[in-house]
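Enquirer: here is a sequence with its predicted model. Questions after.
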Amino acid sequence: MDQGNTAFMLICAALVLLMTPGLAFFYGGLVKAKSVISMMMLSFGALGLVGVLWVLYGYAIAFPSAEGLVAPWAIDWSAIGLQSLLETPEGAAYPPLAFVAFQATFAIITVALVSGAIADRAKFGSWMIFAAIWATIVYFPVASWVFNFGLAEDGSFAYGGWITYGMQEWFGVGAIDFAGGTAVHINAGAAALALALVLGKRVGFQKGVHVPHNPPFVLLGAGLLWFGWFGFNAGSELAADGTAALAFVNTIAAPAAALLAWLVVEKFKDGKPTSVGAASGAVAGLVAITPACASLDPIWAIVLGLIAGAVCALAIELKYKWGFDDSLDVVGIHLVGGLIGTLYLGFFASTTGLFWTGNGTQLLVQAIAAFAVLIYSFVLAYAIGWVIQKTIGFRVKNEDEVAGIDTVVHGEEGYVLEGTRA
């Protein structure tokens, strides 16, 4: 067993786990003061719930083994409760549980991301029910499609999900998604759009009405997300080597460029660059580089960041034009940014992209992977959310939304000053 790589994976898993509290701060700062507890609890609720489900059966669904193409919906019954993974096989590079822990943190953050679309108006219990069902029938299978693959001794694919192994068999190249552009960001962004449509608009929804109550929280959250993202991207190599180092550098370059691009667009569009814009631009760049971090030279990572920062800065306006209330811009940043990063690889992926080879196959498989996950996640998220809304209710009462849902849902307030109640 390689203790160095084992330590690397465990540290990266801890970094990615930190992203969920970071997301709670990022989202919490964006909502109004009387909803901050509720917003942060949606992330922490996902952390607790998905962490348990992953151990019980999530890993067994996401990483079943087989000979050849793994069925799109499969389960390794021996891995229920992780019982078959407690021992480290002789000659293994790292303990199986190190990989289990690393992938658990991906499942947690993906579910938490969805919650940003329903800020200020969702019931906590209904969210937890949605999160459990969506993780089970959407995230766990999609993770299997993208991340589950094994290699033969000659380096060829031995088994895997259809997005990696299957595309390789059918088209000669597999879809590239190094750290989760499809499985995490497009997946979460599509589900977020579906829930925003199910729950409807916030009271008084229009541009300029709902403003962030705490930009320092947003900056803190973005900083924690960026810090954790090094584990997200570099850790996906599962080894401390040159590919991990490339992913690490690109995780600096792309979000830095996206941050600048967002601020430039904001300056021209609104007249002032904002702190929330800087944080959002960095996150947009992180989203876009996630699938591409090991397949681009750093110069092309900067180009990707510039494109993602500028396009996402414009994309967040779509909710006002098209009339859906994606409260915290999960669609404009994660869905759009994930699509940009995934499709960009079709053009500029080293050795296989259209720009380098003149062959559009890589672009084709990237598009198939991206839109298959988008459609699958959107349809099922909409169906789950619709059933919850029509049965036990997903949205709080309008009067509770206006008053602020922290005290109604959790019996707490985010800010209580001496002698006053916020």
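Expert: Happy to help now that I have it. Numbers count the residues shown, from 1 in each chain.
Enquirer: CA only for contacts and neighbour counts going forward, please
Expert: Will do.
Enquirer: which helix or strand lies directly C-terminal to whatever helix or strand Ser144 lives in?
Expert: Element membership for Ser144 (DSSP states H and E) is helix 140-147. Counting by DSSP H and E, the next helix or strand C-terminal to helix 140-147 is strand 149-151.
Enquirer: in that next one, what's buried?
Expert: Buried residues in strand 149-151, counted by 16 or more other C-alpha atoms under 10 Å: 149-150.
Enquirer: so Leu364 sits right up against Leu345, yeah?
Expert: No - using C-alpha atoms under 8 Å, Leu364 is not in contact with Leu345, being 10.5 Å away.
Enquirer: look at these two and report which has more neighbours.
Expert: Each of Leu364 and Leu345 had its neighbours counted (other C-alpha atoms under 10 Å), and the higher figure belongs to Leu345 (28 against 15).
Enquirer: just the buried positions in stretch 73-83, please.
Expert: 73-76, 79-82.
Enquirer: no wait, stretch 405-422
Expert: Neighbour counts over stretch 405-422 (16+ other C-alpha under 10 Å) mark 405-409, 412-414 as buried.
Enquirer: against that first model, consider the following:
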Amino acid sequence: MLGLSNLRRVLLAVSFFLFPSFGVADELSGANTAWILTATALVLFMTIPGLSLFYAGLVRSKNVLSVLMQCFTLTCLMSILWFVVGYTIAFGSAEEQGPFIGDFGNVLFAAMGVDSLNGDIPAVLFAAFQMTFAVITPALIVGAFAERMKFSAMLLFSSAWLLLVYSPVCHWVWGGGWLAEMGFLDFAGGSVVHITAAVAALVAALVIGNRRGFPGTPMMPHNMTMTVTGAGMLWVGWFGFNAGSALAANGSAAMALLVTHISAAAGSLAWMACEWIRHGKPSVLGIVTGMVAGLGTITPASGSVGPAAALVIGLCAGTICFFATLFLKQRLKIDDSLDVFPVHGVGGILGTLLVGVFCATDLGVFSGLGFGGDNGSIGAQVQVQLIGIVATFSYTAVVSWLLLKLVDKVLGLRVSEDQETEGLDIVLHEERGYDIR
């Protein structure tokens, strides 16, 4: 007769062959690994070529290469910085981390090997997935100072910003820091990515000043075809951004993908409707900007809400971000060149707040997946979300301002008026985007 211990071994072996997907937590999941490999490529696709083309089409033709160059170079430089020290500041090397920054045990990915796991995916894959977030966040800021910032100044500021702003905030929210301990909800980067990038963008626009001729001189996009192409790539890549943040090929990832798509569609239509009513005609620029607003706003909530809530979030995003853009440029006369703050900042704040409402389980059809807030009620969760928003906004604003002032002292932030008039493509790179003969 089989003893009890032997019987357990037999049952375990049988269950392994009958139900191979029910492996223990520290076993590699091929399905999850394959999905996060794909998601990593999709998020990188968002920066190059997605964001690069989206931004490049929105500037004047004399600056098209400068924007492409900035996005491409940031992809390279931020990747190296993340590998060297950014990742360990954000996530460290141990399960237990401090409240503000991670330990330094993963400098150069030192604590990770080919067999190291993060959950049931390779640890190096998790680090690479997070690397693509670290790439696109500084690249978003480019839109605020496009057409007037020195290339060298942009590189120095972005490098310091990644290590002193992005990586610590990433630790607060995703690396086991103090906001995570409070139960702050940010599934895919409403605060970590969008609020940080947008606040830095707003501060940069204020510190560096308006473009020459703004707001009196029209500064129209030079190639809307390029912008729409980039927008389409952003939409597709965002599925990796949000659904990939589930870190598994499961129902949570599927729901995140669905709500991301619904919010993007609703944001597009809401912005288009606002523009149509206000100006009499809908524009291509408007509908693609509304799409980005819908995507950015659903990002923090994408793992916590259902499709009906996503529809509401998208409609709010398209409408509120539309009027925020008008207010910033027409009323405040702030030259955030490509509307980084009113789209990503306002959208990120809105989405981070609304996840505190729609994650609650007592709103029927508008509720989330049944997770609920870690703090029980709507009011308690919204309070935690507000704390996270204020902390992220304040910290990013102060440190970004200090970095910009320092870089201005060391290198100077802005090209000369004559150089700005000639265009950054020739002045900084000795090339032209178009050579029409």
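Expert: Everything's here; your move. Small disclaimer: the values here were computed from a predicted structure and weren't measured.
Enquirer: equivalent range in the second structure for the helix holding Ser144 of the first structure?
Expert: The aligned range for helix 140-147 of the first structure in the second structure is 167-174, by TM-score structural alignment.
Enquirer: quick one: which of the buried residues of stretch 405-422 of the first structure is nearest Tyr139 of the first structure?
Expert: Nearest to Tyr139 of the first structure among these is Val409, at 26.9 Å by C-alpha to C-alpha.
Enquirer: in the second structure, what residue corresponds to the closest one?
Expert: Correspondence of Val409 of the first structure to the second structure, assessed by TM-score structural alignment: Leu428.
Enquirer: got it, and Val330 of the first structure?
Expert: Alignment note: Val330 of the first structure maps to Val340 in the second structure; criterion TM-score structural alignment.
Enquirer: also Ala244 of the first structure?
Expert: Using TM-score structural alignment, Ala244 of the first structure pairs with Ala253 in the second structure.
Enquirer: ok, Met19 of the first structure next?
Expert: Mapped onto the second structure by TM-score structural alignment, Met19 of the first structure lines up with Met46.
Enquirer: tell me the contacts of that match?
Expert: Met46 of the second structure makes contacts with 136, 233-234, 237-238, as judged by C-alpha atoms under 8 Å, 6 or more residues apart in numbering.
Enquirer: ok, now Leu53 of the first structure?
Expert: Going by C-alpha under 8 Å, 6+ apart, Leu53 of the first structure touches Ala132.
Enquirer: how about it, what's its match in the second structure?
Expert: In the second structure, the residue matched to Leu53 of the first structure (TM-score structural alignment) is Leu81.
Enquirer: what about that match, distance to Ser159 of the second structure?
Expert: 7 Å (C-alpha to C-alpha, to the nearest Å).
Enquirer: over to Ala34 of the second structure?
Expert: Distance of Ala34 of the second structure to Ser159 of the second structure, given as C-alpha to C-alpha: 31 Å.
Enquirer: Ala94 of the second structure too?
Expert: 25 Å.
Enquirer: same thing with Val165 of the second structure?
Expert: From Val165 of the second structure across to Ser159 of the second structure, the span is 10 Å (C-alpha to C-alpha).
Enquirer: more crowded one of these two?
Expert: Each of Val165 of the second structure and Ser159 has its neighbours counted (other C-alpha under 10 Å); Val165 has more, 22 against 18.
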